[in-house]
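> got a sequence here, can you build the structure:
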Amino acid sequence: MMNTQLTVFSLLERAERYFPKKHVVSRTHSGIRRLSYAEIGKRTRRLSSALEKLGVKRGDRVGTLAWNDHRHLEAYFAIPGMGAVLHTINIRLSLEHLTYIIQNAEDKVLLIDEGLVTLIEKIKDDIPSVKAFVILTDRNQLPETTLEPAYHYETLVSEGNENYEYPTDIDENESAGMCYTSATTGNPKGVLYTHRSIVLHSMTVGLADTLALSESDVAMPVVPMFHVNAWGLPFSAAWFGTTQVLPGPHFTPKVLAELIDNERVTITAGVPTIWLGLLNELESGNYDTQSLRAIVCGGSAAPKGLIRKYEEKYNIPFIHAYGMTETSPVATVSRLKSYQQDLSYEEKLEIRSKQGLLVPGLEAKIVNHQGEVKWDGKEMGELLLRGPWIADSYYKEPEKTAEAVKEGWLHTGDIATIDEEGTIKLVDRTKDLVKSGGEWISSVDLENALMAHEAVFEAAVIAVPHPRWQERPVAAVVLKEDAKDKVTKDDLLDFLAPQFANWWLPDDVIFMEELPKTSVGKFLKRELRDQLQDRSVELR
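Predicted structure coming up:
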């Protein structure tokens, strides 16, 4: 067979050649902009040419601090296309972590959205590796900044060569992209993606039993392009000629609802907090969402009540998926098998509320101290993964690599079960399990059950120390506005009681105005534990 190389720019080349009339709809600071893939291709080549003039060479890291828009999409292909490494930087990290990852990655150039310039100005003296700052803006002139040297993106692109020729000798195993974990503890860890891993992952996103992305779709990645490459959707969508709708900076549930309505979005992806907010907007507004064939949800488990509301009231299919920075990220997708289609809705909902089946191309096993767990949906263990888009190391972190990658398997740190059908269900992170009296309690199961209550907007369950049982679960709950001061702790415990053994029930329910979250919208349980560390619970 021919030994052809799988490279990232080939994905956009296909869009240019076969789908030049298809569009990217980009929401920017000044409004909506529409560009064809033919235009995106030319601008991308111009950007590569401009970066080369700024001194970017093969293997150099180029950082992006940007929203989901057309300029960020151009960088997705321009940087790896020229043999450099695309480093998408999480703009919601602390200044300390931003400084750390820019220096750890040794970024040579930063591409910065105009609204984020002040963020980098605060740390400019602490990131000496950066030799040039490129400002992404709709304005005709460079915004005022203390960054130096600073360049105007559109000027660079206009002066670049639209016939720039990409190197043909890039090896598919060279690094193409780089993301850092969101670091709930310690410093973020860098993960390098190869051209080969990105291309193979992109192909998987198009399989019928995964996300089934195709040319006929209109895809809106709400998950940030700085978070695990927006789950790979921009790469796959370009390759398949899919229309892309990029929601841009500071979007709101109203903005998302309007884009779905106006652009006839067929598939969108994001974390549960996004879909909770959108659901509230749909409840209060008047939007046409009939075009949507799927909402893809990852990052954390979505409560059954949320899935049910979207499907029963709005007729929008809801797809659970699972992954992490180290898995590029798609590792499992919750799809029903053909013979499961005849089950009752409640039975199907039970299956689809799990994280699902391993996608083709990967291997998995779930192990505990006794070995691999039984396929009974009950026995718990840590999920281990391996495959061509699973990380085998952390950048410059041999000790952390040794902790996470053992005998060729990535130890995810996620505790899971697997049933007789091979359906995987995450029950917790290893550090978030509640170990009470020697038995494990899943905080995720309790959270999902609480969020099925009609009065609950968000819920997180943590372990607190207990003198007799070692640990006990405590629930932190945010009520919906119209339910505040009307629902009590006992109401929620009574709601949970029929669903769990008595010893699983939280010892306390604490009502809060807001739950702390990570930079990508997950519940930040470390901070919640710090807030509630002095909370005492009664002996049960």
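> contacts, neighbours, all on C-alpha from now
OK.
> quick one: contacts for the residue nearest to residue 46 when sequence neighbours are not counted?
Distances taken as C-alpha to C-alpha, 6 or more residues apart in numbering put residue 160 closest to residue 46, at 4.1 Å, once the chain neighbours are dropped. By C-alpha atoms under 8 Å, 6 or more residues apart in numbering, the residues touching residue 160 are 45, 46, 47, 48, 49, 50.
> can you give me the strands in the stretch 151-300 of the chain?
Secondary structure of the stretch 151-300 of the chain (DSSP state E, counting those that start in this stretch): strands at 175-180, 190-194, 218-221, 243-246, 267-270, 294-297.
> of all those, which lies closest to residue 135?
Closest approach to residue 135 among the strands of the stretch 151-300 of the chain (C-alpha to C-alpha): strand 243-246, 18.8 Å.
> from the chain's centroid, how far away is the closest one?
17 Å (C-alpha atoms, centre = their mean, to the nearest Å).
> tell me the buried residues in the longest helix along the chain?
The single longest helix within the chain, with elements called by DSSP state H, is helix 37-53. Of the residues in helix 37-53, 37-52 count as buried by neighbour count, 16 or more other C-alpha atoms under 10 Å.
> and this one, so I can compare the two:
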Amino acid sequence: MNAASKVFKMEMMFKERDYWTLNKMLEYRAQTHGDKIFLQYKEESPLTFKYVHEITNKIANGLSGLGIKKGDNVLVFLPNCLEFIYTWFALSKIGAVQVPVNTAYKGYFLDHISNNSMAKIMVVDQEFTDRVKNSEDNLKYLEKIIISGLDKSDKSRSIPSRFTISDYKSLYNNPSGTPVVEVSYKDNAAIMYTSGTTGPSKGVALAHAWMHVMAERMIAMFHITKEDTYLLYLPLFHGNAQAMIVMTCLISTARVVIYEKFSASGWVDMIRKSNASLTNLVGVMMDAVFRQAEKNDDNMNNLRGINAYPCPSAIVESFKKRFGVTQMLEAYGMTETGLITLMPFGDYRADSCGKIAGDFVEAIIADPETDEELPVGHVGELLVRPKIPWTLNSGYYKMPDKTTEAYRNAWFHTGDGLKVDQDGYYYFVDRIKDALRKGGENISSFEVEKMINDHPAVAESAVVAVKSESCGGEDEVKACIVLNVDHNLTYDGVLSWCDDKLPRFCVPRYIEFVEALPKTPTEKVMKGKIRDQGVTLATYDRVAAGYKLKEEIKRDALKKQ
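The predicted structure follows:
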């Protein structure tokens, strides 16, 4: 594109809508590049496009045999593994809708996503069946579970008794013919849950067109070709890994190498072992990698580009030099919208997330109170709308009020504060909405407060963000807690309660017991005032105190083995 342009303009590989469904694209690539390597899990044997097409046909036919049909929502509760991709692809082939579940979810969080999606079937790894067992009486619609890695002799994992149980392995024993199901690019491909602010997490309905166009933007930004290898360690239950990496490689015929999770200390080894030319870093990952002890051979790899967001200007040049990376490109997007801004290839503007993807969306920076457009350089809420139908979200599933609230005055409201300069470069400033982000995960203060308030000793609480000391624009979670009269509660008591009921990234780092929360005359908690106070002398810091969560203890034990 022309670097002087104020928008990011691009050519799509596939303009024909007929190719905008995953099932059609996989079938096409199995025909055009059948023997080319597509997927690989760690150092295991690589898999071709043809193999992936045929094995996912088997699984698709097996899922159909279990009663799954077009339009059905299916929970996918799996770690990063080949089975996740097989299941996702297979569901697309029969027109069903994947509902990926965050692998840290348990209790209320798992109950909510299951009940709101109204899914009758869940594909789950045996590692997580004890959580399903603990919630089985609360899962109103779930009838069947398909267990991956099923080992009935493993007594350490509970198997739910209320549901019909199937072994995932049995799905492979089905015909490899392509299912005959008409799937449109307008049909929902996924419902991905994202943090709420004044209520529970919302299920974002995403059409096949959203997935395809999101991937096309990545291909254009990075100039991705069949010669590239994309390293994936981000969670597959997020749109980043699915649309920006897997779908991107499916369309461009690049290779994907999958690891279960990100490791700052093991990042260089993963880059080398996978022979990766591209990868993504989100949140504090870039800073975490940079903080590792420097080695003389850190630049001995084949990396040519990293999609990093944010891409902190304080370390970007040193990072590139140290690891031998030529392109560090930043973008801005969210589950509801896909990528909205992208940094043009070969371009760089310190702390900018790039230019508007002008072929696909319109965008303005607006006053969040009036929706009136603001002058250049002013901070306001980013509002967007699509130029191509079905390429923004299709609404919040079973939440019409939230959909109406977000789509106001013919614009989708991102809830994020940005500004734009005279040259068309956008800059993320802060979240306008009351949400937090930690470890690449959005956190709903509402949901964390709900769990804390359920403790019998707690009268009320307020959860706010405290900026992390690491580069990356992420938050630490602080909880201010008011106790009931004549009740006592220790910091350890709060943390133990939260550790049992919350995903690890939601557990507060900072806790402060207060006599009362600051409120307006209408009894609304003044969270801005609490945020401004930050960490005080009365604030407990679990990290400084050496308190370890259960998963941290487990991780430390595995490291010693």
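> picking that back up, now, of the strands of the stretch 151-300 of structure 1, which is deepest in the fold?
strand 243-246 (a mean of 28; mean count of other C-alpha atoms under 10 Å).
> what is the nearest of the contacts of residue 160 of structure 1 to residue 173 of structure 1?
Of these, the one sitting nearest to residue 173 of structure 1 (C-alpha to C-alpha) turns out to be residue 48, at 20.5 Å.
> that closest one corresponds to which position in structure 2?
Aligned against structure 2 by TM-score structural alignment, residue 48 of structure 1 finds its counterpart in residue 60.
> ok, residue 165 of structure 1 next?
With TM-score structural alignment as the criterion, residue 165 of structure 1 matches residue 179.
> same deal with residue 11 of structure 1?
So residue 11 of structure 1 corresponds to residue 25, using TM-score structural alignment.
> helix, strand or coil: sort out that match for me.
Taking DSSP: H, G, I helix; E, B strand; the rest coil as the rule, one finds residue 25 of structure 2 in the helix state.
> how about the nearest residue to it, chain neighbours excluded?
residue 19 (5.6 Å).
> related to what we said a few turns ago, now tell me what touches the longest helix of structure 1 from outside.
Contacts of helix 37-53 of structure 1 (C-alpha under 8 Å, 6+ apart): 12-13, 15-17, 19-24, 70, 74-75, 77-79, 81-82, 156-165, 238.
> give me the buried entries from the residues you listed.
12-13, 15-16, 19-24, 70, 74-75, 77-79, 81-82, 156-157, 160-162, 164, 238.
> need the contact list for residue 62 of structure 1.
Here residue 62 of structure 1 is in contact with 56, 79, 84, 85, 86, 87, 107, 108, 109, 110, 111 (C-alpha under 8 Å, 6+ apart).
> among these, name the ones in helices.
residue 79.
> circling back: taking the buried ones among the contacts of helix 37-53 of structure 1 one by one, which sit in helices?
Going by DSSP H, the helices hold 12-13, 15-16, 70, 74-75, 77-79, 81, 156-157, 238 from these.
> out of the residues you listed, the closest to residue 424 of structure 1 would be?
residue 238 (30.1 Å).
> kindly provide the distance from the equivalent of the closest one over in structure 2 to residue 23 of structure 2.
Residue pairing (TM-score structural alignment): residue 238 of structure 1 is matched to residue 250 of structure 2. For residue 250 of structure 2, the distance to residue 23 of structure 2 equals 11 Å [C-alpha to C-alpha, to the nearest Å].
> now swap in residue 247 of structure 2 and tell me
For residue 247 of structure 2 relative to residue 23 of structure 2 (C-alpha to C-alpha), the value is 11 Å.
> right, and residue 63 of structure 1 touches residue 86 too?
Yes. If you go by C-alpha atoms under 8 Å, residue 63 of structure 1 and residue 86 touch, sitting 6.4 Å apart.
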